[in-house]
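J.: When you get a sec, could you give me coordinates for this:
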Amino acid sequence: MHSNRRTFIHHCAGGALGAAAPWALASPAPYPDKTVRIIIPYPAGGATDNLGRLAGQALQQALGQSFIADNKGGAGTTLGTRELARSAPDGYTLGMIDSTFTINPGLLGSRLGYDTLKDFTPICQIASAQFVLVTHPSVAVKDLPGFIAKAKAEPNTLAYGSAGVGSGPHLAGELLAQRAGLQVTHIPYRGGGTVISDLLGGQVQFAFATVPTLAEHIRAGKLHALAVTGNLRAPQLSEVPTFAEAGLPGVDIQPLFGLIGPKDIPAAVVEKISKVLTKSIQDGEMRTRLTAMGFTPVGSTPQAFAQRIREDVAKWAEVIRRGKIQPE
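T.: This is a model prediction of the structure:
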């Protein structure tokens, strides 16, 4: 009796294991096997949104699955970024970031609701951009040394506008002031478009903006370009020197744009996305489109992107601390 009972249990167990084996041993479906969402922490339109959609198109074409943009603007990008931090780490929710992501830790601290360096997985830096320093013609200076001399001779008489406290153009102006020892006035606006309108009208005397934003006004003679950020001259403004060439090294402002995910995404998924984007940026149509839009294509590894994020967080935190900048 006992022997028969043991035999019965053995056969039942074996049958159960045999039935379960195909399911248990089946390989997981290759990533991605469903739609991937890319959270963009801005309303539709604008550089970060455009680049996020461009990245989604490249990934969709290469991987054969839908990558859709999900605009979650608000609260200085923290609304969408906070949602990304709380998403499942399965690779089906990703997020676009720009330099605001690296500025916010120094500006907002614990109010962010997430840890910039611990709660995310950097995947690939897609591109960077260059800022150009421009003046209204009424400032009547020919170059960066002349601007610095005028600003020092007339402290707090030159004003610059930006899209708000803690924005990239604001901190670019603050970094310039710190490096050159200037006293200038910052006027925050609620959007970049109004800044450009007032700059063209002479209500503010100078500003920083990305090269594509101002190139047309510079070529038309409505604004005077003094210097560009970065190590190389901008292709659209090849006659304009870099800050280092103009005699003021250290004004290193190159806005970044890239793709990240929540922490703990499987390494194989991160590597797959990064390799697809990097190949497209380095060899494919995406590179041509980025260049035409005025960006510098990058296509970095996850490790290099993580390092760049750490460096920028530290740099902007120091600029904010030294400038005693408080959020609005």
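
J.: Going by C-alpha atoms from here, please, whenever you check contacts or count neighbours.
T.: Fine.

J.: wouldn't H136 be in contact with L223 here?
T.: Yes - in terms of CA atoms under 8 Å, H136 counts as a neighbour of L223; the distance is 5.2 Å.

J.: where's Y92 relative to P297, distance?
T.: 25 Å (CA to CA, to the nearest Å).

J.: Kindly report the same for A177.
T.: Distance from A177 to P297, by CA to CA: 29 Å.

J.: same question, W316
T.: 23 Å.

J.: quick one: contacts for P297?
T.: By CA atoms under 8 Å, 6 or more residues apart in numbering, the contact set of P297 is 126-128, 281-282, 287, 290-291.

J.: 7 Å - rerun?
T.: Going by CA atoms under 7 Å, 6 or more residues apart in numbering, P297 touches 126-128, 281, 287, 290-291.

J.: Wait, a strand at A69?
T.: Yes - per DSSP: H, G, I helix; E, B strand; the rest coil, A69 lies within a strand segment.

J.: And it, how far from T291?
T.: 22 Å.

J.: What residues does the residue most central in space within the chain make contact with?
T.: Centroid check for the chain by CA atoms, centre = their mean gives D98 as the closest residue, at 1.7 Å. Going by CA under 7 Å, 6+ apart, D98 touches 48, 255-258.

J.: Throw those residues into a markdown table and include distance to G80 and secondary structure, thanks.
T.: Shown next, in a markdown table, are those (distance: CA to CA, whole Å; DSSP: H, G, I helix; E, B strand; the rest coil):
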| residue | distance to G80 | secondary structure |
| --- | --- | --- |
| T48 | 13 | helix |
| P255 | 19 | coil |
| L256 | 18 | strand |
| F257 | 15 | strand |
| G258 | 15 | strand |
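
J.: Nearest to K142, out of these: which one, please.
T.: Distances from K142 to the contacts of D98, taken as CA to CA, are shortest for P255 (26.0 Å).

J.: Tell me how many other residues surround the closest one.
T.: 21 (other CA atoms under 10 Å).

J.: Could you also give me the structure for this next sequence, so I can compare it with the first?
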Amino acid sequence: MGSITRRRLGALGAGFGLATAGPAAAQAWPSRAVALVVPFVPGGSADVIGRPLAQHLSTTFGQSFVVDNRGGANGNVGTHAVTRAEPDGQVLLVTTNGPISTNTLLFRRMPYNPLTNLTPIALLSDLPVILVARRDAPYASLRDMLAYAKANPGKINCGVPATGALGHLAAELLRRRAGIDLTIVPFRGGATAATGLLSGTVEMAIDLVPAYQTHIQAGTVRALGVAATEPLAALPGAEPIASQGLPGFEAIGWTAILGPPGLPAGIVQKVNEAANRFLQKPETRTMLDAVGSRLLGGTPEALARRMQAEVAIWRPVIADARITLE
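T.: Reported below is the predicted structural model:
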């Protein structure tokens, strides 16, 4: 993967001032428009929370905060851009956990180290994956599926949104924890995986809750279990996998806001406090509750710990499954 130069970062524009501001600008922050880089195409969970957060930050600080979607390499392209930005607070990152944790385990070569090349600011939200099956599958519960899988090794085709996506890791974790043999089928995105399930290409699928929420509510697919330790208010009929014979089973996606390395403590504190206030707004809670997300918030130190813990959780799963990305 080629390096991303400061010249190429200039696509954010002089208005975002990637390489022009010094310590004085940091003291006066924000003195002009701020870029919130989301390292994925529009529509994902980071984008969903990033846009209302940008509006809240714009109102709070009296300057425009503009979402800049920079997809590529499972989030590495946009994240790498932020690691090379000036530490003046004019470029920040709103991302899911992949580019700042599990990508270090998946990619043969990483252009940055998320634990040293980024400044944690705040956790935002988290969201579990859900295991679903077609209505005509020969099992109606997780326990039935596990019994069927053990009696029919490799017969269940399980769709996941992409190689290395959280749904893929959750499927590998399920295979490992339950001692079953699944045929895991990666698709090119959550929408195509859902189409594959509905059309019969696969009979089971695992992805973040919003990918199948409407299908579950419409009765076109059946929820076998949610990979959280507690039920979700958004899907009251979906039992936790942890309560169905696999105690402690979790596969949680989460979002966070970070900055480039060396971001001044004063800016970190300002953004952290504003992000926590955003999460306390009733409309934010309503938005996240509707898709099964939980509000998080907290300190930069809590985010740093979460990043490190995520690596420890998935390291043995990824190593055992031998998942690698280029």
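
J.: So after superposing, what's the score?
T.: Put the two chains on top of each other and the TM-score (TM-score structural alignment, normalised by the length of structure 2) is 0.88; 302 aligned residues with a CA RMSD of 1.8 Å.

J.: mind checking what D119 of structure 1 lines up with in structure 2?
T.: With TM-score structural alignment as the criterion, the equivalent of D119 of structure 1 in structure 2 is N117.

J.: and if you look at E154 of structure 1?
T.: Using TM-score structural alignment, E154 of structure 1 pairs with N152 in structure 2.

J.: Look at that match and say how many residues are nearby.
T.: By other CA under 10 Å, the residues close to N152 of structure 2 number 13.

J.: hmm, back to that, looking at A69 and T291 of structure 1, which is more packed in?
T.: A69 (23 against 13).

J.: mind listing what the more buried one touches?
T.: In this structure, A69 of structure 1 makes contact with 37-40, 53, judged by CA under 7 Å, 6+ apart.

J.: isn't there a strand covering G261 of structure 1?
T.: Yes - assigned with three-state DSSP, G261 of structure 1 falls within a strand.

J.: Give me the number of neighbouring residues for the closest residue to it other than its chain neighbours.
T.: Distances taken as CA to CA, 6 or more residues apart in numbering put L94 closest to G261 of structure 1, at 4.5 Å, once the chain neighbours are dropped. Other residues near L94 of structure 1 number 29, with proximity taken as other CA under 10 Å.

J.: quick one: secondary structure of G95 of structure 1?
T.: Per three-state DSSP, the local secondary structure of G95 of structure 1 is strand.

J.: Is it correct that it is in contact with L259?
T.: Yes - using CA atoms under 7 Å, G95 of structure 1 is in contact with L259, at 5.7 Å.

J.: Could I get the full set of strands for the stretch 101-250 of structure 2?
T.: 119-134, 157-160, 183-186, 204-208, 221-226 (DSSP state E, counting those that start in this stretch).

J.: before we move on, back to that, what's the residue nearest to G261 of structure 1 aligned with over in structure 2?
T.: Aligned partner of L94 of structure 1 by TM-score structural alignment: L92.

J.: State the distance from its match to A122 of structure 2.
T.: Distance from L92 of structure 2 to A122 of structure 2, by CA to CA: 12 Å.

J.: any shared contact partners between the two?
T.: L258.

J.: Let me have the strands of the stretch 101-250 of structure 2 in CSV, extended by distance to G62 of structure 2 and mean neighbour count.
T.: Formatted as CSV, the strands of the stretch 101-250 of structure 2 follow (distance: least, CA to CA, whole Å; neighbours: other CA atoms under 10 Å):
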stretch, distance to G62 of structure 2, mean neighbour count
strand 119-134, 20, 26
strand 157-160, 42, 26
strand 183-186, 44, 19
strand 204-208, 34, 29
strand 221-226, 40, 26
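
J.: Have a look at structure 2 and report its longest helix.
T.: helix 300-321 (DSSP state H).

J.: Could you list the buried residues of that helix?
T.: 300, 303-304, 306-307, 310-311, 314, 317-318 (16 or more other CA atoms under 10 Å).

J.: Which residue range of structure 2 does stretch 258-270 of structure 1 align onto?
T.: So stretch 258-270 of structure 1 sits over residues 256-268 in structure 2, by TM-score structural alignment.

J.: so how far is that stretch from its chain's centroid?
T.: Centroid separation for stretch 256-268 of structure 2 versus its chain: 20 Å, with CA atoms, centre = their mean, to the nearest Å.

J.: Give me the contact list for that stretch.
T.: 82-89, 91-96, 117-124.

J.: mind redoing it with 6 Å?
T.: Stretch 256-268 of structure 2 is contacted by residues 82-83, 87, 92-95, 117-124 when judged by CA atoms under 6 Å, 6 or more residues apart in numbering.

J.: in it, what counts as buried?
T.: Buried residues in stretch 256-268 of structure 2 (16+ other CA under 10 Å): 256-261, 263-264, 267-268.

J.: Out of the residues you listed, the closest to Y212 of structure 2 would be?
T.: When the buried residues of stretch 256-268 of structure 2 are compared against Y212 of structure 2 (criterion: CA to CA), the nearest one is A256, at 23.2 Å.

J.: That closest one: what's its closest spatial neighbour, skipping adjacent residues?
T.: Per CA to CA, 6+ apart, closest to A256 of structure 2 is L123, 4.3 Å.

J.: and A153 of structure 1, how many neighbours does it have?
T.: For A153 of structure 1, using other CA under 10 Å, the count is 12.

J.: residues touching A319 of structure 2, list them.
T.: Listed by CA under 6 Å, 6+ apart, A319 of structure 2 has no contact partners.

J.: corresponding residue for it in structure 1?
T.: With TM-score structural alignment defining the correspondence, A319 of structure 2 maps onto R321 in structure 1.

J.: A218 of structure 2 now?
T.: Checking with TM-score structural alignment, A218 of structure 2 has A220 as its match.

J.: For I148 of structure 1, see how far away that match is.
T.: The spacing between A220 of structure 1 and I148 of structure 1, counted by CA to CA, is 24 Å.

J.: So if I had to pick from the two, which one is more boxed in?
T.: Shown here are A220 of structure 1 and I148; by other CA under 10 Å, I148 has more neighbours (18 against 9).

J.: Contacts only, for T183 of structure 2.
T.: Shown in contact with T183 of structure 2 (CA under 6 Å, 6+ apart): 154, 156-157.

J.: counterpart of it in structure 1?
T.: In structure 1, T183 of structure 2 lines up with T185, judged by TM-score structural alignment.

J.: How about A133 of structure 2?
T.: By TM-score structural alignment, A133 of structure 2 lines up with T135.

J.: residues touching its match, list them.
T.: Counted by CA under 6 Å, 6+ apart, T135 of structure 1 has contacts 205-206, 223-224.

J.: hang on, isn't V36 of structure 1 packed against F67?
T.: Yes - counting by CA atoms under 6 Å, V36 of structure 1 touches F67, with 4.7 Å between them.
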